[in-house]
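Trainee: Sequence and predicted model, in that order:
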Amino acid sequence: MDHAHPPVLLVIAHGSRDPRHAATVHALAGRLRSLRPGLRVETGFLDFNAPSVPQLLDRLALEDVRDVIALPLLLTRAFHAKSDIPAVLREASARHPLLRIRQAEVLGPSALLTVALERRLYEAGLTPADKGSTGVVLASAGSSDPEAIAVIAEIAREWRHTGWCAVRPAFASASLPRTEDAVRALRAEGVRRVAVAPYVIAPGFLPDRIAAGAREGGAEVLAGVLGAAPELARLLLRRYDERAAAPERITPLARPA
């Protein structure tokens, strides 16, 4: 990597009609800039918000930028990471043959995300001493992709080994159980305190559904979304560095082996 002119880091977010979504994405981008002065960080959206990813890549090409690493702001390898983001990037590459665009890996799973989840639980009032008596519902947005669902279940299993009384996955859409049902199931098993940890990055419709499920199920603790957690910013930079250092593949935007 040319350290004098490192690739532009393009954070690709889904976008939302909820203004809190874009505000969170921009806050995270600001944290990246403070962690890595000199690195150009841009944010583009797939829907609802401006600039769109194609608009942003067009602008970068007009500025004679030659190297971009596109980093999906996604926690699992579901539809967006496998299909529509690569398609958008391929179309931009066809329009701008001098612009090198490489797609980085999604954020999860990662131990840094688990640390960020615990940070949010402690900010919501728990302490490390509460772990043995607290069951956690790991509540994700949900996906129809079996791979993404399996990853959430595996994260819950791994997180349980760090001392929590129990950790159960739940989903706001597309999959079951719902947050409220997972909370009730832990309560039925005799867990004294139940906390809900949203495994989502930014506020919006599905995170609000998770919060409503936590209230409906009677959870004692509801953590905030991951947001601009320092661990999330460090993980974004790690994925950027990994992609920048990776040997070039024949098809830059193909799925890694």
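Mentor: Now that the structure is in, tell me what you want to look at. Numbers count the residues shown, from 1 in each chain.

Trainee: drop to CA atoms for contacts and neighbour counts, all remaining ones
Mentor: Noted.

Trainee: where along the stretch 1-150 of the chain do the helices fall?
Mentor: 19-35, 53-62, 79, 85-95, 111-123, 146-160 (DSSP state H, counting those that start in this stretch).

Trainee: Can you add distance to Arg102 and give those helices back as TSV?
Mentor: Listed next are those as TSV, based on distance: least, CA to CA, whole Å:
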stretch	distance to Arg102
helix 19-35	19
helix 53-62	12
helix 79	18
helix 85-95	8
helix 111-123	23
helix 146-160	22
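
Trainee: quick one: which of the ones you listed is nearest Phe45?
Mentor: Nearest to Phe45 among the helices of the stretch 1-150 of the chain is helix 53-62; the distance by CA to CA comes to 5.5 Å.

Trainee: okay, the angle between that closest one and helix 85-95?
Mentor: For helix 53-62 against helix 85-95, the angle by axes from the mean of the first three to the mean of the last three CA atoms, to 10 degrees is 30 degrees.

Trainee: helices or strands next to helix 53-62 in the packing?
Mentor: In this structure, helix 53-62 packs against strand 41-45, helix 85-95, with contacts taken as 3 or more CA pairs under 8 Å, 6 or more residues apart in numbering; DSSP states H and E.

Trainee: Buried deepest among those, which one?
Mentor: Ranked by mean neighbour count, those are led by strand 41-45 with a mean of 22 (mean count of other CA atoms under 10 Å).

Trainee: A further structure is provided below for comparison with the first:
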Amino acid sequence: MDAVLYICHGSRVKEGCREALSFVQRCKEKVSIPIQEAAFLELAEPTIEEAFERCVEQGATRIMAIPILLLTAAHAKQDIPNVLKKMIMRYPHVELSYGQPFGVQEKIIDILLEKVKDTNQEVTDQAMALLVGRGSSDQEALMQFQEIAQQLEERSKFQRVNTCFLAAATPTFKEGLLNATTLHYRQVFVIPYLLFTGVLMSEVIEEVKKLSSSSQQIILTNYLGYHSNLIDLLVEQVHQLHSSLVK
């Protein structure tokens, strides 16, 4: 019997975990596979191990594990696979297929443009954007992030799109924000590239609040959130994985 294991990041902030579980529930409704469980990599329950065992207890012999992550970094390449490897050793009769983070997708650029529009602030010809990532030491993830920024610049009215990070990479968010205020653009749209609310989003809000200028607008958009576009991308990946299993 087939199962889908949705693996979310996890957060110390309960609202962030509730958002993730609500997203998974919306995905489940579009997937006809009989067994579907959600798990968190860290900071919340159920753990990957617990959710994997729930799948097995319900009769799963093939499990599709999908990391619900934005970029392909250490969590997707090492942390989650290491846990899954242990579970396969424990249940060798189970066939496992492993998905991929969202990566670079046109539908995600669509979400970013929507978040900018939702501010109800018209983007002028003197506007730039600051795309704020979680941060990673993984070069592939950093390259993906730069490509997303480039595509956003190409598809928007922004004169430029800079990137910065909340951890593990440079420039830091504080450095990126301070630099943006020196570039003499009348509008700076700060766009958090985050899936859920939490400690990092609170940090972005606090830093933006500290900066105000009569000659420059600092406009904070909402974080990505678990948008319907992401549901479409995730469901498409589940279908692709399932098709490869049944061949």
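Mentor: Perfect, I can see it now. For clarity, every value in this text was computed on a predicted model and none was experimentally measured.

Trainee: picking up where we left off before, nearest to Val196 of the first structure, out of the helices of the stretch 1-150 of the first structure?
Mentor: helix 111-123 (8.2 Å).

Trainee: quick check: the closest one aligns to which part of the second structure?
Mentor: With TM-score structural alignment applied, helix 111-123 of the first structure matches the range 106-118 in the second structure.

Trainee: just stretch 68-85 of the first structure next, same as before
Mentor: Against the second structure, stretch 68-85 of the first structure falls on residues 63-80 (TM-score structural alignment).

Trainee: What residues does the residue sitting nearest the centre point of the second structure make contact with?
Mentor: Nearest to the mean C-alpha position of the second structure, counting by CA atoms, centre = their mean, stands Leu70 at 3.1 Å. Going by CA atoms under 8 Å, 6 or more residues apart in numbering, Leu70 of the second structure touches 101-103, 194-195.

Trainee: Which helix in the second structure has the most residues?
Mentor: For the second structure, the longest helix by residue count, based on DSSP state H, is helix 228-246.

Trainee: Would you mark the buried spots in that helix?
Mentor: Applying a neighbour-count criterion of 16 or more other CA atoms under 10 Å, one finds 230-231, 234-235, 237-238, 241-242 buried in helix 228-246 of the second structure.

Trainee: and if you look at stretch 21-37 of the first structure?
Mentor: Result for stretch 21-37 of the first structure [16+ other CA under 10 Å]: buried residues 21-22, 24-26, 28-33.

Trainee: Of all the helices of the stretch 1-150 of the first structure, which one is nearest Leu222 of the first structure?
Mentor: Distance to Leu222 of the first structure, taken as CA to CA, is lowest for helix 111-123 among those, at 7.4 Å.

Trainee: Next, work out how far apart the residue nearest to Ile148 of the second structure when sequence neighbours are not counted and Val188 of the second structure are.
Mentor: In this structure, Ile148 of the second structure finds its nearest non-sequential neighbour in Val104, 6.1 Å apart by CA to CA, 6 or more residues apart in numbering. Going from Val104 of the second structure to Val188 of the second structure by CA to CA, to the nearest Å gives 23 Å.

Trainee: which of the two has more neighbours?
Mentor: Using other CA atoms under 10 Å, the more surrounded residue of Val104 of the second structure and Val188 is Val188, with 25 against 20.

Trainee: tell me the SS of the equivalent of the more buried one over in the first structure?
Mentor: Taking TM-score structural alignment, the alignment pairs Val188 of the second structure with Val194 from the first structure. Following DSSP: H, G, I helix; E, B strand; the rest coil, Val194 of the first structure is assigned to strand.

Trainee: With the one 4 residues further on instead?
Mentor: Reducing the assignment at Pro198 of the first structure to three states with three-state DSSP gives strand.

Trainee: what sits against it?
Mentor: 117, 138-140, 207, 210, 223-226.

Trainee: now the second structure: which of those match?
Mentor: Retained in the second structure (both residues aligned by TM-score structural alignment, their matches' CA atoms under 8 Å) from those: 138-140, 207, 210, 223-226.

Trainee: List just the nearest of those residues to Gly125 of the first structure.
Mentor: Out of those, the member with the shortest distance to Gly125 of the first structure (by CA to CA) is Ala223, at 8.7 Å.

Trainee: how many other residues sit next to the closest one?
Mentor: Neighbour count of Ala223 of the first structure, defined by other CA under 10 Å: 22.

Trainee: That one maps to what in the second structure?
Mentor: Using TM-score structural alignment, Ala223 of the first structure sits opposite Thr221 in the second structure.

Trainee: List the contacts of its match.
Mentor: If you count contacts by CA under 8 Å, 6+ apart, then Thr221 of the second structure has 115-116, 118-119, 189-192 around it.

Trainee: I'd like those written out as a markdown table, with distance to His75 of the second structure added.
Mentor: Output for those, formatted as a markdown table (distance: CA to CA, whole Å):
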| residue | distance to His75 of the second structure |
| --- | --- |
| Lys115 | 26 |
| Val116 | 28 |
| Asp118 | 31 |
| Thr119 | 32 |
| Phe189 | 29 |
| Val190 | 25 |
| Ile191 | 23 |
| Pro192 | 20 |
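
Trainee: which of those residues lies closest to Arg62 of the second structure?
Mentor: Among these, and counting by CA to CA, the member closest to Arg62 of the second structure is Pro192, at 36.1 Å.

Trainee: how close does that closest one sit to Leu220 of the second structure?
Mentor: Using CA to CA, Pro192 of the second structure is found at 8 Å from Leu220 of the second structure.

Trainee: Of all the residues in the match of helix 111-123 of the first structure, which ones are buried?
Mentor: Buried residues in stretch 106-118 of the second structure, counted by 16+ other CA under 10 Å: 107-109, 111-113, 115-116.

Trainee: likewise stretch 158-175 of the first structure?
Mentor: 159-160, 164-173, 175.

Trainee: Just those: which are in strands?
Mentor: Here DSSP state E is the test, and those give 166-171 as lying in strands.

Trainee: circling back: ok, which pair from the buried residues of stretch 21-37 of the first structure is furthest apart?
Mentor: Spatially, the most separated pair among the buried residues of stretch 21-37 of the first structure is His21 and Arg33, at 18.8 Å (CA to CA).

Trainee: follow-up on the earlier one: ok, the match of Ala223 of the first structure to Leu130 of the second structure distance?
Mentor: As judged by CA to CA, Thr221 of the second structure and Leu130 of the second structure stand 10 Å apart.
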